[in-house]
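Q: Predicted model and sequence follow; I will ask about them next.
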Amino acid sequence: MIKWTMINMNLLLMFLMIINNLIFKNNNNNNYNNITKYNRNMELYSIQSPYIKNMNVIKRGYHTSLNNNLIIVQKNNNEDNLKLNNLEMNNFHKWLVGFTDGSFYMKGTENNFKFFYGFHLHKDDISCLEHIKNNLKMPSNINIRETSVQLTVTKKQWMSDNLLPIFDKYPCMTMKYYSYYKWKKAMIDNLNGMTYNNNDVLNIKNTINNYEVMPNLKIPYDKMNDYWILGFMEAEGSFEVIKTRNICSFNISQHQRSIETLKAIKSYILTNWKPIDNTPLMIKNQLLKDWDSSIKLTKPDKKWSY
């Protein structure tokens, strides 16, 4: 991951390991194993990803808060390290689709239909946009504002040549799956010379953004993968530490229409993510004991979260 989520995940897991290690150490537990030291290859993570492990993808650096002061330790990057091989590029594309599933927008103008693809992030995440721009070779510049950064492309032919192959191969897995297909059809029709009146523009815009299910299409949850989840976590996830109750949690909230996406994420994680080998035995056993109940779906107000 490139954005805040990976930093927070690292800190959260380190926090958990430090607490557990202190407990085991103080109890003279024979299974104690000091794993709190940060490892360059991300050994603290329960998912071992070549894209995460081997690449300098965290371009924006490590961020943490200590006594309300922001501490930044920036990784050194060079052009050779940032070049992705074919496998890593495929994994980047999967991550990008997951990130886009949480950061996708389209607009219609008053008398025309204008197609957008892009992201609007906090200014601290500019390296995330640089990474996306460089790997996609996007023909747009990053717009830097006082507190935010924005990367947007509107060139239809470029999007047709470069984005459509990615999203056709690695589909969205939220209701934006349907929005993408409507957006894609409208853009291809426009490239083929179709013109619109004001009513057409309004109808197309409303159709794309209404999140209605298309009866001839089904969201392919069977294509769920680690990288899509990581990207989606970047865009939609949040971490929480409740020190008074010694609780650490991770949450993703979605509108109730996307509950099937959360169910698919839950099923994938419970099936494919397990504690890593160097986890102390007592911690591992406790995690596995409660594994099936470790992720819960709740319904606060009109949103579902886990």
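A: Ah, there it is.
Q: can we go C-alpha only for contacts and neighbour counts from here?
A: Fine.
Q: In the protein, which helix is the longest?
A: helix 4-26 (DSSP state H).
Q: after that one comes which helix or strand?
A: helix 50-54 (DSSP states H and E).
Q: And that next one, what's buried?
A: Neighbour-count burial for helix 50-54 flags 51-52 (criterion: 16 or more other C-alpha atoms under 10 Å).
Q: other SSEs contacting that helix?
A: If contacts are counted by 3 or more C-alpha pairs under 8 Å, 6 or more residues apart in numbering; DSSP states H and E, helix 50-54 sits against helix 86-101.
Q: show me what contacts Ser249?
A: Remark: with contacts taken as C-alpha atoms under 8 Å, 6 or more residues apart in numbering, Ser249 is in contact with 239-241.
Q: Packing partners of the longest helix of the chain?
A: Contacts defined by 3+ C-alpha pairs under 8 Å, 6+ apart place helix 4-26 against strand 62-66, helix 226-236, strand 237-242.
Q: then this one, side by side with the first:
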Amino acid sequence: MLLTWGQLARVNLLTLQRLNVEHPNNINLTNSINTKVQGLRNNKELFYKWLVGFTDGDGTFSIAHQNGKWSLAFKISQHEYNARILYFIKSQLGIGNINKEDKTKMVNYRIRDRKKLLEIIFPIFDKNPLLTSKYFDYLKFKEAFNILEDSNLTKTQKDELMYNLVKKVPSESYISPAWEIIHNQVNNINDANKVMSKSWLIGFTEAEGSFYLVNKSANRMVHGFEITQKLDLIVLSAIACILGIKTTSKKTYHTVVTTNSRSIENIIKYYNSTMKGMKSFEFRVWARSYVKHKGDFTKLNEIRNKIRSRKLGTTIFTNS
């Protein structure tokens, strides 16, 4: 493996030695022990917040009609490279099924049992609201559930209500009601922390975040971090406040992105030992390469190629 536990311990020590800096926006590192990987395993409330963040990134609430029947499914899909995160979620929830699509190499975790949706999934997402426009999809999903479970409706009535329901779509300016407590505006880190928990942000980053190495010139490579979304600018604004970086809006998407060394160092501190899936591997390699090889183009290029090879299914061994 590219990292061993012994090597990682040394990296963490080096990181703490190097990263003795204050965040420009007083980054909130409180309760960081509770948001470590162990916390996700042992504390259900932290796990639920993490799950909502991951769902905001990669989850779906689907309503389907086939052979005259309606079905509901809570679904999270990942490439087989990161299948272990789905098994972790299944083990924590204790319900659902996992299947692999051989052609696409995608792995899907689904919960279709309406009784389980009512008993387990709805309470999680009612207590810990989605922060993106997927909140709209969740409300549709629950409304569909209520229609299908209503014994006073005929099949024809249910079909009509369901067809009308699936046509509903959110506006491009839709904002999750979770942000109403700060009047749908994020002006500073305190506003962001009132809505967005660290557990949520870790889950969302595992789904949507990118820790990467990028060429700045022919012989210069730097570390970068980015999260991009087509919608939900308010979500990225909150992330930007928490991590102390900027939000940029393009024609078709919004992004929080940085290659600034000080920002990268604070991001390393924030996410240290927090993630569960393969993103944790990528983060550890990325953070370690910053501490040990910042400015070394040849070494950083070698590390980037190894990460790419790993994603393509090549097993890598190194003592570096």
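A: It's in. This is a predicted model, so every value here is computed, not measured.
Q: where does the TM-score land?
A: With the length set by TM-score structural alignment, normalised by the length of structure 1, the two chains reach a TM-score of 0.61; 217 aligned residues with a C-alpha RMSD of 3.3 Å.
Q: Can you check what angle separates the longest helix of structure 1 from strand 237-242?
A: Following axes from the mean of the first three to the mean of the last three C-alpha atoms, to 10 degrees, one obtains 30 degrees for the angle between helix 4-26 of structure 1 and strand 237-242.
Q: Output the helices and strands packed on helix 4-26 of structure 1 in JSON lines, with distance to Trp4 of structure 1 and mean neighbour count appended to each entry.
A: Shown next, in JSON lines, are the helices and strands packed on helix 4-26 of structure 1 (distance: least, C-alpha to C-alpha, whole Å; neighbours: other C-alpha atoms under 10 Å):
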{"stretch": "strand 62-66", "distance to Trp4 of structure 1": "8", "mean neighbour count": "14"}
{"stretch": "helix 226-236", "distance to Trp4 of structure 1": "7", "mean neighbour count": "23"}
{"stretch": "strand 237-242", "distance to Trp4 of structure 1": "9", "mean neighbour count": "14"}
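Q: Can you add distance to Gln157 of structure 1 and give those back as CSV?
A: Putting the helices and strands packed on helix 4-26 of structure 1 into CSV (distance: least, C-alpha to C-alpha, whole Å) gives the following:
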stretch, distance to Gln157 of structure 1
strand 62-66, 37
helix 226-236, 25
strand 237-242, 33
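Q: right, and these - which one's nearest Phe250 of structure 1?
A: Phe250 of structure 1 lies closest to strand 237-242 among these, at 4.5 Å (C-alpha to C-alpha).
Q: so how far does that closest one sit from its counterpart in structure 2?
A: Its match in structure 2 and strand 237-242 of structure 1 itself, once the structures are fitted together, sit a mean 1.6 Å apart by mean C-alpha distance after the TM-score superposition for structure 1.
Q: In structure 2, point out the residues matching that strand.
A: Taken onto structure 2 by TM-score structural alignment, strand 237-242 of structure 1 occupies residues 209-214 there.
Q: Any chance you could list what contacts that stretch?
A: 221-228, 282-283, 286, 300-301, 304.
Q: how about a cut-off of 10 Å?
A: 57, 201-203, 205, 220-228, 256-257, 259, 264, 267, 279-280, 282-287, 289-290, 300-301, 303-305, 307 (C-alpha atoms under 10 Å, 6 or more residues apart in numbering).
Q: from what I can see, Trp304 of structure 1 looks like it's in a strand, true?
A: Yes - secondary structure assignment places Trp304 of structure 1 in a strand (DSSP: H, G, I helix; E, B strand; the rest coil).
Q: Just want the angle from the strand ranked longest in structure 1 to helix 4-26.
A: In structure 1, assigned by DSSP state E, the strand with the most residues is strand 247-255. The directions of strand 247-255 of structure 1 and helix 4-26 differ by 150 degrees, with the same axes, to 10 degrees as the criterion.
Q: Buried residues, strand 247-255 of structure 1. List them.
A: Those would be 250-254, for strand 247-255 of structure 1 by 16+ other C-alpha under 10 Å.
Q: Now check His93 of structure 1 against structure 2: what is it aligned to?
A: So, by TM-score structural alignment, His93 of structure 1 is matched to Tyr48.
Q: what's around that match, how many residues?
A: Neighbour count of Tyr48 of structure 2, defined by other C-alpha atoms under 10 Å: 24.
Q: So it sits against Leu130, correct?
A: No - taking contacts as C-alpha atoms under 10 Å, Tyr48 of structure 2 lies outside contact range of Leu130: 11.2 Å.
Q: Common neighbours of these two, please.
A: With C-alpha under 10 Å, 6+ apart as the test, Tyr48 of structure 2 and Leu130 both reach 54, 200.
Q: aligned partner of Lys123 of structure 1 in structure 2?
A: Under TM-score structural alignment, Lys123 of structure 1 pairs with Glu80 in structure 2.
Q: measure its match to Asn108 of structure 2 for me?
A: From Glu80 of structure 2 across to Asn108 of structure 2, the span is 9 Å (C-alpha to C-alpha, to the nearest Å).
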